[in-house]
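1. What shape does this take:
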Amino acid sequence: MESLLSNGIQISVFSRYQPAYSRPTEDQYVFSYHIVIKNCRQDTVQLLYRHWVITNALGEVQEVEGDGVIGQQPVLEPGDVHSYDSWCPLPSPLGSMEGRYLMVNTETGENFYAQVPRFQLESTVMMN
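-> Take a look at the predicted model:
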């Protein structure tokens, strides 16, 4: 598990290879990840936007952006935790993800970023 505290937001990530959904002979590797977001600040915040940088073992980089996470823009009061699960397909058995969330302080309207730590996507399939 990877974890990072930035701007008062603690983000922890656990990733797992999903062999049941993968087809290595067709260069399709599927990974799931579980993210826990904890508000360690003294004010209420809302997650507005996500930006992911996904890199595979072939050196290809893909960026994914969009509103919220899995269709939600959660509001976290001080000490609150929000968690969710998602997934990522890759054309290689190894890769990584990292990114950031655009957050807003709901009391002041101030926008800021919370960094998502870089985490590895590693399959149990060996590369030849």
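
2. Going by C-alpha atoms from here, please, whenever you check contacts or count neighbours.
-> Will do.

3. So for the helix or strand where residue 87 lies, what gets flagged as buried?
-> According to DSSP states H and E, residue 87 maps onto strand 81-90. Residues of strand 81-90 classed as buried by neighbour count (16 or more other C-alpha atoms under 10 Å): 81, 89-90.

4. who does it touch, helix- and strand-wise?
-> Here strand 81-90 touches strand 29-39, going by 3 or more C-alpha pairs under 8 Å, 6 or more residues apart in numbering; DSSP states H and E.

5. now the other sequence, so there's something to compare against:
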Amino acid sequence: MVTAITQGIKISVETMYQDEYSNPANEHFMFAYRITIENLSDYSIQLMRRQWFIFDSNGTEREVEGEGVVGLQPIMEPGGSHTYVSGCHLSTDMGAMSGNYLMHRMIDNTDFTVDIPEFNLIVPYRLN
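-> Here you go, the predicted structure:
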């Protein structure tokens, strides 16, 4: 698990290779990732946007951005958390992702950015 804290917001990431949805012969490797966002601050926050940077081991880079996460813009009270699962496909058996969330602090209507730590996406047989 990879973890980072930015401005009182803790991001934890776990990854899982999705063998049943992958097709290595066609350069299609599917990964799922579970992200837990914990509000360690003293203020209520809302996740507004996400921005991802996706890297294949062949040098291909992609950027994905948009509103919320999996169709939601969750509000997290102090001490609260939000967990979701999403996925990403790569054209190689190894890669990485990183990014950031745009958060909104509700008490003073301030927006701020929270880092999503870089995490590796690796097919299990590569770890042997």
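
6. Need the TM-score from the superposition.
-> Once superposed, the chains reach a TM-score of 0.97 (TM-score structural alignment, normalised by the length of the first structure), with 126 aligned residues with a C-alpha RMSD of 0.7 Å.

7. re the thing from before, ok, of the buried residues of strand 81-90 of the first structure, which one's closest to residue 22 of the first structure?
-> Distance to residue 22 of the first structure, by C-alpha to C-alpha, is smallest for residue 89 among those, at 8.4 Å.

8. what's the closest non-adjacent residue to that closest one?
-> residue 30 (4.4 Å; C-alpha to C-alpha, 6 or more residues apart in numbering).

9. what sits against that neighbour?
-> The contact partners of residue 30 of the first structure, by C-alpha atoms under 8 Å, 6 or more residues apart in numbering, come to 17-19, 21-22, 87-90.

10. Over to residue 63 of the first structure?
-> Contact partners of residue 63 of the first structure, counting by C-alpha under 8 Å, 6+ apart, are 51-54.

11. Helix or strand: which one has it?
-> Going by DSSP H and E, residue 63 of the first structure is part of strand 61-67.

12. next structured bit after the strand holding residue 87 of the first structure?
-> strand 94-105.

13. That following strand against the second structure, how far on average?
-> Following the fit onto the second structure, the mean deviation recorded for strand 94-105 of the first structure is 0.3 Å by mean C-alpha distance after the TM-score superposition for the first structure.

14. helices and strands around that strand, which ones?
-> Partner elements for strand 94-105 of the first structure (3+ C-alpha pairs under 8 Å, 6+ apart): strand 45-56, strand 111-122.

15. The residue nearest to residue 89 of the first structure and residue 9 of the first structure, how far apart?
-> The spacing between residue 30 of the first structure and residue 9 of the first structure, counted by C-alpha to C-alpha, to the nearest Å, is 28 Å.

16. likewise residue 113 of the first structure?
-> 9 Å.

17. quick one: which of those two has more around it?
-> Using other C-alpha atoms under 10 Å, the more surrounded residue of residue 113 of the first structure and residue 9 is residue 9, with 22 against 18.

18. residues contacting the more buried one?
-> 37-41, 114.

19. What is the nearest of the residues you listed to residue 64 of the first structure?
-> The closest of the contacts of residue 9 of the first structure, once distances to residue 64 of the first structure are taken by C-alpha to C-alpha, is residue 114, at 16.1 Å.

20. I figured that closest one was touching residue 101, is that so?
-> Yes: at 5.2 Å, residue 114 of the first structure counts as touching residue 101 under the criterion of C-alpha atoms under 8 Å.

21. Look at those two and report which has more neighbours.
-> Regarding residue 114 of the first structure and residue 101, a neighbour count based on other C-alpha under 10 Å identifies residue 101 as having more, with 24 against 21.

22. Make CSV from the contacts of residue 30 of the first structure and add distance to residue 67 of the first structure to it.
-> Putting those into CSV (distance: C-alpha to C-alpha, whole Å) gives the following:
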residue, distance to residue 67 of the first structure
17, 26
18, 26
19, 29
21, 26
22, 27
87, 17
88, 17
89, 20
90, 22
